[in-house]
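Peer 1: quick one, structure for this:
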Amino acid sequence: MLPLLLAACAGACSKSGSDDGVATVDGTSRPSATATGSLQEQAIAYTRCMREHGVPLGDPEVSASSIRMGPVDKAAVGNDKLVAAEAACAPLLPQLPPAEAAAKVEKSREFSRCMRAHGFPDFPDPDADGRAVVPDPIRQSPRYEETKRLCDDQVRSFTPSPAASR
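Peer 2: Predicted structure coming up:
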């Protein structure tokens, strides 16, 4: 994951006694439910918050149109700690602009259709945020990784022509 560290996000997850979501003189702030800053700044703030809550989240990958949060070794972190950190940091979870979020959901749907078309008829549709929980029997299939790469490539390369939207 790309190492992304900005000093501007320091203290973004700390709580102050105030409820206004504004940084205080002592350098702390309260998380805001409103996405502010670039995707990179949002990802860094969320990652820093998770780390401050004891979850060694890997560095996020951010590109112009997407974000992939860093990995975490769930076995190394207790479930209670992970759930508590996710709850505390939820207001800082990066949010794509609406048009980009809709495009992400559509790409996720296309990915699910591709997986079903290539031998995984029970592959789930994504939720409203574009996430799909893939059952273990599918993930453990010997063909899963190869099919996943195929569908990743197919979905990534799909760009409708301008005439397709008319």
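Peer 1: rest of the way, CA atoms for contacts and neighbours
Peer 2: Noted.
Peer 1: let me know the next secondary structure element after the helix ranked longest in the chain.
Peer 2: Secondary structure assigned by DSSP state H gives helix 98-117 as the longest helix of the chain. Later in the chain than helix 98-117, the nearest helix or strand by DSSP states H and E is helix 136-139.
Peer 1: quick one: list the elements packing against that following helix.
Peer 2: Judged by 3 or more CA pairs under 8 Å, 6 or more residues apart in numbering; DSSP states H and E, helix 136-139 is in contact with no other helix or strand.
Peer 1: so which bits of the helix or strand following that helix are buried?
Peer 2: Per DSSP H and E, the first helix or strand lying C-terminal to helix 136-139 is helix 144-157. Within helix 144-157, the residues scored as buried using 16 or more other CA atoms under 10 Å are 144, 147-148, 150-152, 155.
Peer 1: now, which of the residues you listed sits nearest residue 105?
Peer 2: residue 155 (11.7 Å; CA to CA).
Peer 1: just to revisit the earlier point, so which elements touch the longest helix of the chain?
Peer 2: helix 144-157.
Peer 1: relative to helix 98-117, how tilted is the helix it packs on?
Peer 2: Helix 144-157 runs at 140 degrees relative to helix 98-117, counting by axes from the mean of the first three to the mean of the last three CA atoms, to 10 degrees.
Peer 1: buried ones in stretch 102-111, by neighbour count?
Peer 2: Of all the residues in stretch 102-111, those buried under the rule 16+ other CA under 10 Å are 104-111.
Peer 1: the structure of the following sequence is requested for comparison with the preceding one:
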Amino acid sequence: MSTRRWYGGRLLIGAASVVALTVTGCGGGGNSGDDFASASNGKTDATTSKGSSSELADYVEGQRKWVKCLRDEGFDTSDPDSKGRVDLGDKSAWKRDPKALKAQEKCASLSLPIPESLLKEQLPELSKDEIGKNRRYARCMQEHGAPDFPDTGADGHFQESAWDATSAGAKRAARVCAPIIGIPDDAPTPKG
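Peer 2: Model (predicted):
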């Protein structure tokens, strides 16, 4: 399950993005910036590890093909790292540069989504302050109208859980709690 699915509302996707961008400093990625998301439940048995390493190898190889296509179209970028992440440099240039736009169009079919099993591996390690902020945010959401909002795990990342982001209580909680993670009180709330 991806972050987009379990976060439901646009405001909360934005909130998670703000937290992640603040925490990671906008890490690069070849997939429209989606370098962080849900958890893989921490499975470590041999079958999962073997499947994950094969999936990782396939993903990294796919990212190499995508980068080659971008380069062939005149947009210079770095090779993918060992986890398949690609540093695209200045994201605003990526969205405005005619070469980048042409390369994006031409190479879109080669850009792979991050496999579910690799998402947890790509989450940044959070500091004690960041873990505390995420825990305060989860508790605030739960206490102000979204009792089904997910708790955080020991690593400080929100646990994978379905919750109703469209309820009146969730919207109210999002407005009340947004400042905890750096979203202004007057940010737009999701319709629904």
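Peer 1: superposed, what's their TM-score?
Peer 2: The TM-score (TM-score structural alignment, normalised by the length of structure 1) is 0.38; 101 aligned residues with a CA RMSD of 5.2 Å.
Peer 1: quick one on the thing from earlier: dump the buried residues of helix 144-157 of structure 1 to TSV, plus distance to residue 68 of structure 1.
Peer 2: Below are these laid out as TSV (distance: CA to CA, whole Å):
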residue	distance to residue 68 of structure 1
144	20
147	20
148	16
150	19
151	17
152	14
155	16
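Peer 1: and which of the buried residues of stretch 102-111 of structure 1 is nearest to residue 62 of structure 1?
Peer 2: Within the buried residues of stretch 102-111 of structure 1, proximity to residue 62 of structure 1 (CA to CA) peaks at residue 104, which comes in at 14.1 Å.
Peer 1: any idea how far residue 156 of structure 1 is from that closest one?
Peer 2: Distance, residue 104 of structure 1 to residue 156 of structure 1, using CA to CA, to the nearest Å: 11 Å.
Peer 1: and what of residue 81 of structure 1?
Peer 2: Using CA to CA, we find residue 81 of structure 1 at a distance of 35 Å from residue 156 of structure 1.
Peer 1: cool, residue 112 of structure 1 as well?
Peer 2: In terms of CA to CA, residue 112 of structure 1 sits 13 Å off from residue 156 of structure 1.
Peer 1: with residue 110 of structure 1 instead?
Peer 2: 10 Å.
Peer 1: same question for residue 61 of structure 1.
Peer 2: In this view, residue 61 of structure 1 and residue 156 of structure 1 are 16 Å apart by CA to CA.
Peer 1: residue 56 of structure 2 against residue 116, yeah?
Peer 2: No - with contact defined as CA atoms under 8 Å, residue 56 of structure 2 does not reach residue 116; the gap is 10.4 Å.
Peer 1: so those two - more neighbours on which side?
Peer 2: Counted by other CA atoms under 10 Å, residue 56 of structure 2 and residue 116 do not tie: residue 56 has more neighbours, with 19 against 16.
Peer 1: work out for me the element the more buried one sits within.
Peer 2: Going by DSSP H and E, residue 56 of structure 2 is in helix 46-72.
Peer 1: report the buried residues of that helix.
Peer 2: Within helix 46-72 of structure 2, the residues that qualify as buried are 52, 55-56, 59-60, 62-71, counting by 16+ other CA under 10 Å.
Peer 1: circling back to that earlier point, ok, of the buried residues of stretch 102-111 of structure 1, which one's closest to residue 67 of structure 1?
Peer 2: For these, the residue nearest residue 67 of structure 1 by CA to CA is residue 104; the value is 10.4 Å.
Peer 1: quick one on the thing from earlier: quick one: which of the buried residues of stretch 102-111 of structure 1 is nearest to residue 45 of structure 1?
Peer 2: Among these, residue 104 lies closest to residue 45 of structure 1 (CA to CA), at 21.7 Å.
Peer 1: now for the host helix or strand of residue 22 of structure 2, which elements pack on it?
Peer 2: Following DSSP H and E, one finds residue 22 of structure 2 within helix 10-24. Here helix 10-24 of structure 2 touches helix 3-7, going by 3+ CA pairs under 8 Å, 6+ apart.
Peer 1: which secondary structure elements does the helix it packs on contact?
Peer 2: helix 10-24.
Peer 1: how about the helix it packs on: buried residues?
Peer 2: In helix 10-24 of structure 2, counting by 16+ other CA under 10 Å, buried: 10-13, 15-20.
Peer 1: could the residues you listed go into CSV alongside distance to residue 93 of structure 2?
Peer 2: Below are those laid out as CSV (distance: CA to CA, whole Å):
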residue, distance to residue 93 of structure 2
10, 24
11, 25
12, 26
13, 23
15, 24
16, 23
17, 20
18, 20
19, 23
20, 21
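Peer 1: tell me what the helix or strand hosting residue 82 of structure 1 is packed against?
Peer 2: Here residue 82 of structure 1 sits within helix 79-89, counting by DSSP H and E. Contact analysis of helix 79-89 of structure 1 by 3+ CA pairs under 8 Å, 6+ apart lists helix 39-52 as its packing neighbours.
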